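Novice: Provided below are the primary sequence and the corresponding predicted coordinates.
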Amino acid sequence: MDLFGQTPDWATYLSPILTKYKNRKHPLAYENLYQLVVMVILSAQDSDANINAVAPALFEIYPDMERLSVTNREALLPNISTVRNFGTKANWLIEIAQIIEKNENIPLTMNALTALKGIGRKSANVIMRETNQPAEGIIADLHVIRVAPRIGLISETKDGNKVEKQLMQVLPKSIWGEIGMAISFLGREICRPKPKCDLCPINNFCAYYANEN
């Protein structure tokens, strides 16, 4: 039930943030699909800002999958040593590059992406959204995990896969492709851990705002 005791029309309630953030590029400063895949893998449990700082020098040395596929762990590690879990991620990147071999072989479906080491559903959803593929799920990053329950969209959980599943159950598929990043951008800019509720374009439909006012 929503604030008025009715079944929520979330597509309508969330339309202001869909409009505000629609088609905004992901904060990872990638320039092509290869860079996007590498940066998404590196960004797991790390900040986009840190990965953006590491990326330019990394891509000078490894400009494509072909170059990455013929490197080894010892050569790659110094270039990503400031990234969280860099050792494991180095193994993932090299294995993926050896499987894919060339940039043009990078897959763009949920099943094919998640079959690769280091790419879960969240990462696959980001890659598919950024490349304008038909949505097969909803991005559930740490901002979405915090904000979606606060709004009242779903019950609270720290498990991103559970968050995505709940969102897919309550939101129409027509908005899956954009709503995850829209909620994420809201979380980055307005619905912070200490939220700026007065600036929020959907505060009229937010459970947290209703409880606080």
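Specialist: Received it, and whenever you're ready, just let me know what you need. Numbering: from 1, shown residues only.
Novice: C-alpha from now on. contacts and neighbour counts both.
Specialist: Fine.
Novice: can you pull out the helices in this structure?
Specialist: According to DSSP state H, the chain carries its helices in the segments 10-13, 15-21, 33-42, 48-61, 65-69, 73-76, 86-100, 110-114, 121-130, 142-151, 160-170, 176-189, 207-212.
Novice: In addition, the following structure is provided for comparison:
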Amino acid sequence: MNLFEEDNWIEKLKPLLEKYKDRKHPLDYENLYQLMIAVILSAQDSDANINKITPTFYKEFPNLESLTDIEPEDLYPYINKVRNFSTKSNWIIGIAKILKNNKNIPANLNDLIALKGIGRKSANVILREMNIPSQGIITDLHVIRVIPRFGLTKESEDGNKIEKQLMAILPHEIWGEVGMAFSFLGREICRPTNPKCTECPINKDCLFHFKSN
């Protein structure tokens, strides 16, 4: 009764994947540029908070070109309610000066994570939302918290380690959706406290649920 020991991954996770199939990420965006900015700003902050401040940001800075001739401090009035906004301002301006144009935003994981301010989690989100073939698995804070409950990994804190373990045991064909599916599960059902286990589509294969009953 441990998913970690199973090999029929697609069948086991099918109800979860079907429940959240093709659901858009909670961050608001209309194009790749806006998505990249939102993802950078959302690190260690809530999607809801980022969605509140980005409309004004996008209006003032509609593309990378509009960011190339300004200083990080010029962004402060627009993002000062975001956690670590000064560091993120440096990242955004740095990326703008490197890429210069929206058309130069990378469409692969290695080139994305080469940009300071974009880690593997952020890159995987960008690739997934742009329907680009997955090169990894989204492992955000929700996934990090939820995955150990199912016994899919014994790691419980390091997102990169969890991602590598998931990539080693899950078939590539579900990489693009499985991370976000677990993320939505963690946001809506598998909460940190008082999880709604009876509503979970894969509770019969959950160690946490099994031990709780």
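Specialist: Perfect, thanks for sending it. It should be emphasised that the depicted structure is a prediction, and the values quoted were computed from it without experimental measurement.
Novice: Can you pull the TM-score for these?
Specialist: Overlay of the two chains. TM-score (TM-score structural alignment, normalised by the length of the first structure): 0.96; 212 aligned residues with a CA RMSD of 1.4 Å.
Novice: wait, which of the helices of the first structure is closest to Pro201 of the first structure?
Specialist: For Pro201 of the first structure, the closest of the helices of the first structure is helix 15-21, at 6.1 Å, according to CA to CA.
Novice: For Cys197 of the first structure, which of the helices of the first structure is the nearest?
Specialist: With CA to CA, the closest approach to Cys197 of the first structure among the helices of the first structure belongs to helix 207-212: 6.7 Å.
Novice: got the contact list for Asn50 of the first structure?
Specialist: Neighbour list for Asn50 of the first structure: Val83 [criterion: CA atoms under 8 Å, 6 or more residues apart in numbering].
Novice: and it, what pairs with it in the second structure?
Specialist: Taking TM-score structural alignment, the alignment pairs Asn50 of the first structure with Asn49 from the second structure.
Novice: Roughly how far does its match sit from Asp28 of the second structure?
Specialist: According to CA to CA, to the nearest Å, Asn49 of the second structure stands 11 Å off from Asp28 of the second structure.
Novice: and what of Leu13 of the second structure?
Specialist: According to CA to CA, Leu13 of the second structure stands 27 Å off from Asp28 of the second structure.
Novice: Now the helices of the first structure in CSV, please, with extra columns for distance to Cys200 of the first structure.
Specialist: Formatted as CSV, these follow (distance: least, CA to CA, whole Å):
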stretch, distance to Cys200 of the first structure
helix 10-13, 12
helix 15-21, 9
helix 33-42, 28
helix 48-61, 23
helix 65-69, 41
helix 73-76, 43
helix 86-100, 36
helix 110-114, 32
helix 121-130, 24
helix 142-151, 11
helix 160-170, 20
helix 176-189, 8
helix 207-212, 10
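Novice: Those helices: which one's closest to Leu199 of the first structure?
Specialist: helix 176-189 (9.8 Å).
Novice: Mind reading off the mean deviation between the closest one and the second structure?
Specialist: Here the mean offset of helix 176-189 of the first structure against the second structure after fitting is 0.3 Å, by mean CA distance after the TM-score superposition for the first structure.
Novice: right, and Tyr29 of the second structure touches Val39 too?
Specialist: No. If you go by CA atoms under 8 Å, Tyr29 of the second structure and Val39 don't touch, sitting 9.8 Å apart.
Novice: of those two, who's got more company?
Specialist: Val39 (23 against 18; other CA atoms under 10 Å).
Novice: The more buried one - nearest residue in space that isn't next to it in sequence?
Specialist: Nearest in space to Val39 of the second structure, with sequence neighbours left out and distances taken as CA to CA, 6 or more residues apart in numbering, is Ser122 at 6.0 Å.
Novice: same check, this time on Gly186 of the second structure
Specialist: Spatial nearest neighbour of Gly186 of the second structure, excluding adjacent residues (CA to CA, 6+ apart): His142 at 5.2 Å.
Novice: hang on, the earlier thing: and the gap between the match of Asn50 of the first structure and Glu157 of the second structure?
Specialist: 24 Å.
Novice: Over to Val143 of the second structure?
Specialist: Remark: distance between Val143 of the second structure and Glu157 of the second structure (CA to CA) = 10 Å.
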